[in-house]
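> Attaching a predicted model along with its sequence, questions to come.
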Amino acid sequence: MADVHDKATRSKNMRAIGTRDTAIEKRLALLLESAGFTYTVQDATLPGRPDFVVADYQCVIFTHGCFWHHHDCYLFKVPATRTEFWLEKIGKNVTRDERDMTLLIEQGWRVLVVWECALRGRMKLSDEALTARLEEWICGGNTAAQIDTQGITSSLRRG
């Protein structure tokens, strides 16, 4: 299936996708605030520039888009056009994510990934369920975990 846009239009559209203050980041920020956590955002001094740093609990939180970070869920679809290009690009994101999370853990940080599918879409978790999972992990002692539509898992596997 051919792309409905020419290369220049597609490129312009892709450049317009924000990397900061996204809808999923805004939702997570509201949940963290409502639970009483203080945090900083996008700390450039840390590997991977985590979306949220909750220093009081020595933890960082990433919000990962299911497409851009290759989550095995209903929101991820392999593009029908330029498939090889996209799989290579997404693969590099995944490799970089794994490297950054390893570095953060080595520096003594705890790492949580909250997947886009947990925050939006037809299978998203409720605010109450998300807040409970966030509090459970932040106040707990696990080094690494992820939250998706299934809840919380004590690992950082992709899907």
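Received it, and whenever you're ready, just let me know what you need. Residues are numbered from 1 along each chain as shown.
> Going by C-alpha atoms from here, please, whenever you check contacts or count neighbours.
Noted.
> ok, the spatially most central residue of the chain - contacts?
Nearest to the centroid of the C-alpha atoms of the chain, with distances taken as C-alpha atoms, centre = their mean, sits residue 64, at 1.7 Å. Residues near residue 64 by C-alpha atoms under 8 Å, 6 or more residues apart in numbering: 113, 114, 115, 116.
> Can you verify my assumption that the third one contacts residue 151?
Yep, that's residue 115 we're talking about. No: the pair residue 115 and residue 151 does not pass the contact test of C-alpha atoms under 8 Å, sitting 10.3 Å apart.
> Go through the lengthiest helix in the chain and flag the buried ones.
Determined from DSSP state H, the single longest helix within the chain is helix 83-106. Neighbour-count burial for helix 83-106 flags 86, 90, 94, 97, 98, 100, 101, 104 (criterion: 16 or more other C-alpha atoms under 10 Å).
> State the next helix or strand along the chain beyond it.
Using DSSP states H and E, the next helix or strand after helix 83-106 towards the C-terminus is strand 110-115.
> That following strand packs against which elements?
If contacts are counted by 3 or more C-alpha pairs under 8 Å, 6 or more residues apart in numbering; DSSP states H and E, strand 110-115 sits against strand 59-64, helix 83-106, strand 144-148.
> next, the one to line up against it:
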Amino acid sequence: MIDIVDSSTRSRMMAGIRGRNTKPELLIRSLLHRKGFRFRLHAKDLPGKPDIVLPKYRSVIFIHGCFWHGHHNCHLFRLPATRTEFWQEKICRNQANDARAIDLLLASNWRVCIVWECSIRGAKKDPEKVVSTIADWLAGDEQFLEIRDTPIDR
């Protein structure tokens, strides 16, 4: 399939995609704040620069876009038909970086939560329920939590 825009337009469009302060991230931050949680953002001193850091709970939250982080078996992830090799390498590199950051954080006794975009995006989704799940996790002692819309296949 041929791209419907020229390469300079596509480049400008891709450059406009944000890596932080995305809509899903802003939504989760707003709901957490409303529930009384206080946090830091994008801590450069932690592996992977987590989107949300809750020092009081020694916990971090990553909010992953299903496309950029290659969410397996997700309706929001589809490998592009053009430049497939480039996108496959990029997404695999992102996944490797994610795994490395999570391993380093867990080894440093940080608790890690991953919220996938598909769990909060869509008309029938309930972001309040996702934040309640996060709040319950913060009150508990589990080291790792992954919130996704698709079933986990392990």
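Noted; the coordinates are in hand. Remember, it's a predicted structure, so these values are computed and weren't measured experimentally.
> what's the TM-score here?
The TM-score (TM-score structural alignment, normalised by the length of the second structure) is 0.92; 153 aligned residues with a C-alpha RMSD of 1.8 Å.
> hang on, the earlier thing: how about the residue nearest to the centre of the first structure, what's its partner in the second structure?
Using TM-score structural alignment as the criterion, the counterpart of residue 64 of the first structure in the second structure is residue 64.
> Look up how far residue 14 of the second structure lies from its match.
From residue 64 of the second structure over to residue 14 of the second structure the distance is 17 Å, taken as C-alpha to C-alpha, to the nearest Å.
> Distance to residue 133 of the first structure added to the helices and strands packed on strand 110-115 of the first structure, as TSV?
Formatted as TSV, these follow (distance: least, C-alpha to C-alpha, whole Å):
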stretch	distance to residue 133 of the first structure
strand 59-64	13
helix 83-106	20
strand 144-148	8
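> Of these, which is nearest residue 138 of the first structure?
Checking these against residue 138 of the first structure by C-alpha to C-alpha gives strand 59-64 as the closest, at 7.1 Å.
> ok, average deviation of that closest one from the second structure?
On superposition with the second structure, the mean distance recorded for strand 59-64 of the first structure (mean C-alpha distance after the TM-score superposition for the first structure) is 0.3 Å.
> between that strand and strand 144-148, how many degrees?
In terms of direction (axes from the mean of the first three to the mean of the last three C-alpha atoms, to 10 degrees), strand 59-64 of the first structure departs from strand 144-148 by 40 degrees.
> which of the contacts of residue 64 of the first structure also appear as contacts in the second structure?
Retained in the second structure (both residues aligned by TM-score structural alignment, their matches' C-alpha atoms under 8 Å) from these: 113, 114, 115, 116.
> Now list the buried members of those residues.
Buried among those (16+ other C-alpha under 10 Å): 113, 114, 115, 116.
> out of those residues, which one sits closest to residue 72 of the first structure?
Proximity of those to residue 72 of the first structure (C-alpha to C-alpha) peaks at residue 115, which lies at 10.3 Å.
> The closest one -> the second structure?
Per TM-score structural alignment, residue 115 of the first structure is aligned with residue 116.
> That match against residue 65, yeah?
Yes: counting by C-alpha under 8 Å, residue 65 is a contact partner of residue 116 of the second structure at 6.2 Å.
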